[in-house]
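Chemist: No letters, just coordinates:
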């Protein structure tokens, strides 16, 4: 299993409590469209990701992240 796959799995686990519609996750799953998250849910989820990976996701980065795959890429980059 690659490090990126492990990161995807960890992100998927963090999404679970927020995935009220039971959407099956792929790299292309969108937070706003597919998961239908509002801004408060996004903030709670970002805090969980930051805590779990011990990283900081800036507001500018958050604005550019629309899919699960993009988030996984950002986490990989930030954990360096």
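Modeler: That came through, no problem. Please read these numbers as outputs of a predicted model, since none were measured by experiment. Residues are numbered from 1 along each chain as shown.
Chemist: rest of the way, CA atoms for contacts and neighbours
Modeler: Noted.
Chemist: Packing partners of the longest helix seen in the chain?
Modeler: Looking across the chain with DSSP state H, the single longest helix is helix 39-53. Where contact means 3 or more C-alpha pairs under 8 Å, 6 or more residues apart in numbering; DSSP states H and E, helix 39-53 is packed against helix 3-15.
Chemist: Put this next to the previous one:
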């Protein structure tokens, strides 16, 4: 990781292969452990909270934010808004 770059740490649970879809340098992805289900818990260093939100939302239901709670809540709020949008159509 280059010095001076902003860093917003996010911990997610996902299938390992899904992480390739993220637009993040590989050296900013750190595996924590593999669960019995086969999913991996991973810490990812994004540059900003907005980048984290956009990248994780792009994974849809294939990734779950564990930490930080504020990002998890933001993702939930966005998912509810999307559901309402498509439910009305």
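Modeler: Perfect, thanks for sending it. On a predicted model such as this, the values are computed, not experimentally measured, just so you know.
Chemist: Drop the TM-score for these two in here.
Modeler: Here the TM-score for the pair of chains, by TM-score structural alignment, normalised by the length of structure 1, is 0.37; 47 aligned residues with a C-alpha RMSD of 3.6 Å.
Chemist: right, and residue 45 of structure 1 touches residue 15 too?
Modeler: Yes: with the criterion set as C-alpha atoms under 8 Å, residue 45 of structure 1 and residue 15 qualify as a contacting pair; they are 7.2 Å apart.
Chemist: quick one: residue 42 of structure 1 and residue 48 of structure 1, what's the gap?
Modeler: The spacing between residue 42 of structure 1 and residue 48 of structure 1, counted by C-alpha to C-alpha, to the nearest Å, is 10 Å.
Chemist: coming back round to it: would you mind listing the buried residues in the longest helix of structure 1?
Modeler: Within helix 39-53 of structure 1, the residues that qualify as buried by neighbour count (16 or more other C-alpha atoms under 10 Å) are 45, 46, 49.
Chemist: Nearest to residue 62 of structure 1 among these?
Modeler: Within the set of the buried residues of helix 39-53 of structure 1, residue 46 lies nearest residue 62 of structure 1; the separation is 8.4 Å, counting by C-alpha to C-alpha.
Chemist: quick one: secondary structure of the residue nearest to residue 9 of structure 2 when sequence neighbours are not counted?
Modeler: Counting by C-alpha to C-alpha, 6 or more residues apart in numbering, the nearest residue to residue 9 of structure 2 once its immediate chain neighbours are dropped is residue 45, at 4.6 Å. Classification of residue 45 of structure 2 using DSSP: H, G, I helix; E, B strand; the rest coil returns strand.
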